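Undergrad: pasting a predicted model and its sequence here:
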Amino acid sequence: MKKRFIGMVLSLSIILTAGVIPAKPVFATSTLTVDCGTTIRGVTHCASGSLYGITESKPGDIAQFVAPLKPNVFTNPALAGSQNQQPIGAAIQVAGRLTNTTGKVMIRLADIYPKWPYAFTNMDDWISKVTNVINQKKASGYSDFYGYEIWNEPDGTWKSTTVSFNDMWLKTYKLIRSLDSNAQIIGPSYSYYNHSRMNDFLTFCKANNCIPDVICWHELGGSKNVSGDIKDLNALESTLGIPGKKISINEYCDSDHYAEGQPGASAPFIAKFERNKVDSACISWWWTGAPGRLGSLMASDTQKGAGWWFYKWYGDMTGNMVNVTPPNDNSNGVDGFACVDSNAKYISMLLGGVNDGTINVNIKNIPSFISSTATVKVEKVDWTSKDTPVSGVNLVSSKSYTVSNGTINVSIPNANNTSGYRVYITN
């Protein structure tokens, strides 16, 4: 993604919608069901990461602003400077800043070239430049790399008339395998999921033995299509006889770009990524004048926003992720994700999204370490804008619930679409 004209796009959107008064939406009952007895996988914090969210100098204090989030993957340009797509945020230098965190760096090779769409020259030049990046990466001595993303949004940015995208992919794939054989190869990184396009790409890859280790695309129109797209890919892999591959959604955001990093918009994304066992996901970067803010989780270079606190709750999750059933998995509506830690003896659920003002949470198959009475603390973090600093979270309620047949029901009144909520259960 490279968006230099967001002001123009948003202005056009305002013009087109001016004078239109939307009807008040009608919602189904906002009830989420947490099944503590159905484990998805161990906690990975798969969706904690961002595109260009860390640079060579921002955020300034990694220990204070980054490490507590237990980040997973950040996507950064292979090279940065006046001759490259991005002026700052070079992957190798960022990897050096992350060595004492859980974070890893995905190297975006396409960012070697300047301009948008990328000013690709020819294969000899490309192979030479990629070889240089691989050698620099290996010489760095850092081990916190996620892999190489060969290209970015080829459905809109591959403009060469002398070599096809598939041929470039094959030659680059072979180069990486020859020079850095254990590294993960990531792609095709389409701007959105398209069945026909993905089918053509994977068919080519299977025939030429160049299937990516991590299949990647972007979800930039909200979370409503995430589960359906992943299910389509899984069916496609089965049809083509390709063993299921890891999935990365290395750019995700709400269709309203001002909601980047918003807790209410983020919760349904994370819920679907966890439910579908996505390997990694990165918050987008629409605000090109403000790099290094962790995908708008930071309100400024030195101030935490509401999103930071929501992702801090996410980072605090340990143990195993368990299944959560939302009212509608194929929507941007209220959704959530939960963990159970039998060693630390707690259940934590985070939730948010479009709702009707009251969110009901049904928790069933509660483990025996909770016994007959559960202490339930409900908290929230409110969001005003991506640029508004937030000093902390707020307590909604703290109550004792009688566990009946392994189940309790928690109701959250006065809920809104933009805040994030945590339901934290102990004995």
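TA: Perfect, thanks for sending it.

Undergrad: going forward, measure contacts and count neighbours with C-alpha atoms only.
TA: OK.

Undergrad: next, count neighbours for the spatially closest residue to I211 that is not a sequence neighbour.
TA: The spatial neighbour of I211 that comes closest, neighbours along the chain excluded (CA to CA, 6 or more residues apart in numbering), is C205 at 4.8 Å. As a burial measure, the neighbour count of C205 was computed by other CA atoms under 10 Å and equals 16.

Undergrad: how about the secondary structure of C205?
TA: Assigned by DSSP: H, G, I helix; E, B strand; the rest coil, the conformation of C205 is helix.

Undergrad: quick one: residues contacting it.
TA: With contacts taken as CA atoms under 8 Å, 6 or more residues apart in numbering, C205 has the following neighbours: 170, 211-212.

Undergrad: looking at those residues, which are in helices?
TA: The helices, defined by DSSP state H, take in L170 from these.

Undergrad: can I get the contacts of C205 in JSON lines with distance to E149?
TA: Conversion of the contacts of C205 to JSON lines gives the following (distance: CA to CA, whole Å):
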{"residue": "L170", "distance to E149": "13"}
{"residue": "I211", "distance to E149": "13"}
{"residue": "P212", "distance to E149": "9"}
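
Undergrad: presented hereafter is structure B, for comparison with structure A:
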Amino acid sequence: MVNRILLVTCAAGLSLASKVINRQSQTATVNLSQMQGAPQHFASGFLYGIPDTANQIPAHFYSEIAFNYGRAGGAQLPAKGYMDGLEEYKPRFASMLSNYRTCRQFGAEFIILLHDLWGADGSESQSDLFPGDNGDWSTWDSFLNQVVSDMRANNMTTAVKVDIWNEADGGGFWLRDRSQFMDMYARTHNLLRSIFPEAQIFGPTFTGQPDPNNVWWTDWLSMIASKNVIPDVYCWHLIRQPGGSGGDDITYSRGVFEQMLQQFGLPSRTINIDEYGSPEEQVPASSAWFMARFERNNIHGLRSVWTGGPSLHDFMTDLLGRTGGGVYFPAGEWQVYRYYGTNMTGNRVATTSSADGFFDVYATASDRVRILGSAHTKTGSYTINVDGMADFGFNTQGTVNVQAREFPFAGLRGEVDGPIDHGITAISFQNNRLVIPATISVNTSAYAWEVFRI
């Protein structure tokens, strides 16, 4: 039976509440004097999650979240992939092509996953063929030429990016040593530049964030500098370690990465985080937190997927559920992405997170100032300082309305019809600053605050 939360009363949301921790002087800010252009929806992409049957998921589920990035390669189908021969590859390519066409239907960019087309999707073993085994690259070269030929034959050349290999450092998809990976990466980069120059190359797509003490990272940076195989887009994943913290903050990992680029004499380029969020972070609270982080850094991110088999190719990475009759419905996180993609219009506004890094907000200004935020997976008492009130047409002092909404979680694919409306509160402000108290009482919920005139 599907869990269900209706758009009802405040008590429905608070029944999930955990103990509220008082975090002293933890304040996020919104600065209305610093507008930053139209919303870009940097967090509205995801890995797999698209059915291979065209239009199986109704279009509004994509369009209302401003879906703009997909990533796939036919993983976990009965066909094993090119490592087992051409016929085992064809169904995987067909799956990827269908996913690509769905993405382009909504104007979304698309990242192809070579390792999945090859067959290294987590089901492979040490006895399977990997690129460059025994110094033989012929099968891998033939594979790359086959993929590019098939893409051209199917008009799959627009808005295409290529992940050379996924998470080679993680041990689940690359079952050879680091040296063979480096050789494969450089060879593939050069061949793709020759046969598919219009595609952007992503790399290294490691599961671990940049770390000067990680030999995968230091060897890769040294190799791309020495062999001049620098990708168009730097890419890695942000996955929190199970039961812990860290590994999921783009602000921190970007800073480390920029220092490492300088160390190796490499140029700055666009960054893409084409997997973000651990299983415990796939709740409305963490989704809102990631949105705030990606928007502040102007970096695209794609949601991770943690289901396998047929479910891998469905449910928009668990943003949706489905009835026994095949009718799709929104889960809790989809409602957050919908608000982010549909309601938050106008101009993006400069923000900062709380000092502890847990409480973060994303804000836009149009008919109302809309603020979306959470304390990641924490609870606590926070404040939001909205500065520059006069720059948005308010006076430097007075009283405004603040409407609060909560985006609850009803479990994996649990149906949520919409946010909980916690009502409108009149709040007085002075000295050009509005202070909004924010008590985060449910560690899985995201919250929105809308500021408007009385």
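TA: Looks like it came in fine. Everything quoted here is computed from the prediction, not taken from an experiment.

Undergrad: and the residue nearest to I211 of the first structure, what's its match in the second structure?
TA: Mapped onto the second structure by TM-score structural alignment, C205 of the first structure lines up with I224.

Undergrad: ditto for G60 of the first structure
TA: Applying TM-score structural alignment, one finds that G60 of the first structure aligns to Q56 in the second structure.

Undergrad: what ranges does the stretch 101-250 of the first structure have for its strands?
TA: With DSSP state E, counting those that start in this stretch as the criterion, the stretch 101-250 of the first structure has strands at 104-108, 145-149, 185-190, 214-217, 246-252.

Undergrad: A38 of the second structure: what's it in contact with?
TA: 345-348.

Undergrad: those: which two are farthest apart?
TA: Pairwise distances among the contacts of A38 of the second structure were taken by CA to CA; the largest, 7.9 Å, belongs to T345 and R348.

Undergrad: more neighbours, the two?
TA: Remark: of T345 of the second structure and R348, R348 carries more neighbours, 24 against 20, as counted by other CA under 10 Å.

Undergrad: name the element the residue nearest to the more buried one when sequence neighbours are not counted belongs to?
TA: Taking CA to CA, 6+ apart as the measure, R348 of the second structure lies nearest to T364, with 4.4 Å between them; neighbours along the chain are not counted. With elements delineated by DSSP states H and E, T364 of the second structure resides in strand 360-365, which encompasses its position.

Undergrad: quick one: contacts of that strand?
TA: Residues from elsewhere that reach strand 360-365 of the second structure, judged by CA under 8 Å, 6+ apart: 28-30, 32, 39, 288-289, 291-293, 295-296, 344-354, 369-376.

Undergrad: likewise stretch 340-347 of the second structure?
TA: Everything outside stretch 340-347 of the second structure that qualifies as a contact, by CA under 8 Å, 6+ apart, is 35-39, 41, 44, 64-66, 363-366, 370, 372.

Undergrad: okay, how far is it across it, tip to tip?
TA: The first and final residues of stretch 340-347 of the second structure sit 13 Å from each other (CA to CA, to the nearest Å).

Undergrad: and that stretch, what's buried?
TA: Taking 16 or more other CA atoms under 10 Å as the basis for neighbour counts, the residues of stretch 340-347 of the second structure that come out buried are 340-341, 344-347.

Undergrad: so what's the residue nearest the centre of the second structure up against?
TA: Most central residue of the second structure, judged by C-alpha distance to the mean C-alpha position with CA atoms, centre = their mean, is L302 at 2.7 Å. By CA under 8 Å, 6+ apart, the contact set of L302 of the second structure is 43-47, 69-70, 273-276.

Undergrad: please enumerate the helices of the stretch 251-400 of the first structure.
TA: Counting by DSSP state H, counting those that start in this stretch, the stretch 251-400 of the first structure has helices at residues 263-275, 306-316.

Undergrad: highest mean neighbour count out of those?
TA: helix 263-275 (a mean of 28; mean count of other CA atoms under 10 Å).
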